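> my questions are about this predicted structure, shown below with the sequence.
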Amino acid sequence: MSDIREDRQYTETHEWILDNGDGTYTMGITDHAQALLGDMVFVELPGEGDEVSAEDEFCVVESVKAASGVYAPTDLEVVEANDALDSEPELVNTSCYDDGWLVKFKADSIDGLIDSAAYSETLD
C-alpha cells in the first residue's frame, strides 16, 4: 500500500505538489512512483530560474531499474532545486514527501491536479 498524503495534490503521472502558502509550491514524485522505480542512483534537476511549460519533462530520476522523466504540472518557474539529491539521490526513496522533494516553483495556477482520494483511485 502506497503512502498518499492528504495535504498534497497529485498528477496522474505520479508527481505530488504541496502549496507552501507563500506563492510557491514544492514538488516531488509519489511513494508509488519511487517504489516502482527502485533504488535511486541519480537525479537530474533544473536550474533556479528555469521556466518550464506544462507537461514538459524537466527533471529525470534514475534508478537501478530505469530512468524516468518528471513532468511539469503547469507552466512554472523553478525557484529552488533540492541540491541534497546531488549527493544523496536515495532521499527520493527514503523520504519522498519530505527530504526527497525535487523542486520548489512559482506558478500562476495549479488547476487540473487531483486530490489524494482521486490519486488513490488511479492506483487501484
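Great, that's in hand.

> only C-alpha atoms from now on, for both contacts and neighbour counts.
Fine.

> and the helices in this structure?
31-37, 84-87, 91-94, 116-122 (DSSP state H).

> mind listing what's buried in the first one?
So that's helix 31-37. 31-34, 37 (16 or more other C-alpha atoms under 10 Å).

> packing partners for it?
helix 91-94 (3 or more C-alpha pairs under 8 Å, 6 or more residues apart in numbering; DSSP states H and E).

> list the buried ones in the helix it packs on?
91-93.

> cool, and stretch 79-86?
So stretch 79-86, judged by 16+ other C-alpha under 10 Å, has buried residues 79-82, 85.

> can you tell me how far the residue lying closest to Val103 once chain neighbours are set aside is from Leu36?
Using C-alpha to C-alpha, 6 or more residues apart in numbering and skipping residues adjacent in sequence, the residue nearest Val103 is Ala81, 4.4 Å away. When distance is defined by C-alpha to C-alpha, to the nearest Å, Ala81 is 23 Å away from Leu36.

> below is structure B, check it against A:
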Amino acid sequence: MAEAFKFELVSPERLLVSEEVQSVVIPGAEGEMTVLANHAPVMTTIKPGVVTVKTVTGADERYVVFGGFADILPSGCTLLAESAVPVASIDREDLARRIQDAREDAADAKDDETKTRAEAFLNQLTTLEAAL
C-alpha cells in the first residue's frame, strides 16, 4: 500500500474532503498530475476537470472542479477550487449554462487576449462535459 498523506479539497461553499489518501490526480493547467506522499513542493493552477482521489481503503472518489489552485507539499496537498462538487451530484444543466456563458464570452471578447482566454476556458469546459 502507498504511503498516505493529508488531502483537502475546499470550495467557497464548503470543505469537501479532509482526509488521509494514497494519491490524488489533479487537472493542472499544464496537464494532469498525480500527487503522492512526499511530492516535491509545487503550486499550480487548476483547470476545469475531474479530481480523482484514491482513499487509504483503495476506493476512488471523483470530484468536478471549475478552476482554482493546488498547493502541494511533501506532507500533503490542498486544492482550493473556485467551485467543486462530487461527480455523482454534477448538475448537467449548470454545466450546459457554464458552456453557453463561455461561448458568449468568447463571442463578445473585445481583444485577442480576452478572446484567447475565453476560448481556452470554453475548450476546457467542453472537454470536461465529454469526460463525464
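That came through fine. Values in this document were obtained by computation on a predicted structure and should not be read as measured data.

> what's the TM-score for these two chains?
After superposition, the two chains reach a TM-score (TM-score structural alignment, normalised by the length of the first structure) of 0.34; 61 aligned residues with a C-alpha RMSD of 3.5 Å.

> ok, back up a step: now the helices of the first structure as CSV including distance to Ser63 of the first structure?
CSV is the format used below for these (distance: least, C-alpha to C-alpha, whole Å):
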stretch, distance to Ser63 of the first structure
helix 31-37, 6
helix 84-87, 13
helix 91-94, 10
helix 116-122, 23
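
> closest to Gly69 of the first structure out of those helices?
helix 31-37 (11.2 Å; C-alpha to C-alpha).

> still on that earlier bit, quick check, nearest of the buried residues of helix 91-94 of the first structure to Gln9 of the first structure?
For the buried residues of helix 91-94 of the first structure, the nearest to Gln9 of the first structure is Val92 (17.8 Å; C-alpha to C-alpha).

> so the closest one sits against Val41, correct?
No: with contact defined as C-alpha atoms under 8 Å, Val92 of the first structure does not reach Val41; the gap is 9.8 Å.

> do a quick rundown of the strands in the first structure.
Remark: strands assigned in the first structure by DSSP state E are 9-10, 15-19, 24-29, 40-44, 51-52, 57-63, 67-71, 76-81, 103-106.

> now do the second one against strand 24-29, angle only.
What that stands for is strand 15-19 of the first structure. 160 degrees (axes from the mean of the first three to the mean of the last three C-alpha atoms, to 10 degrees).

> which strands and helices sit next to strand 15-19 of the first structure?
Strand 15-19 of the first structure packs on strand 9-10, strand 24-29, going by 3+ C-alpha pairs under 8 Å, 6+ apart.

> among the ones you listed, which is nearest Tyr119 of the first structure?
Closest among those, using C-alpha to C-alpha: strand 9-10, at 6.3 Å.

> who does the closest one touch, helix- and strand-wise?
strand 15-19, helix 116-122.

> mean neighbour count and distance to Lys106 of the first structure added to those, as JSON lines?
As requested, these are exported to JSON lines (neighbours: other C-alpha atoms under 10 Å; distance: least, C-alpha to C-alpha, whole Å):
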{"stretch": "strand 15-19", "mean neighbour count": "22", "distance to Lys106 of the first structure": "10"}
{"stretch": "helix 116-122", "mean neighbour count": "14", "distance to Lys106 of the first structure": "22"}
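
> possible to save these as TSV with distance to Met27 of the first structure?
Listed next are these as TSV, based on distance: least, C-alpha to C-alpha, whole Å:
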stretch	distance to Met27 of the first structure
strand 15-19	5
helix 116-122	15
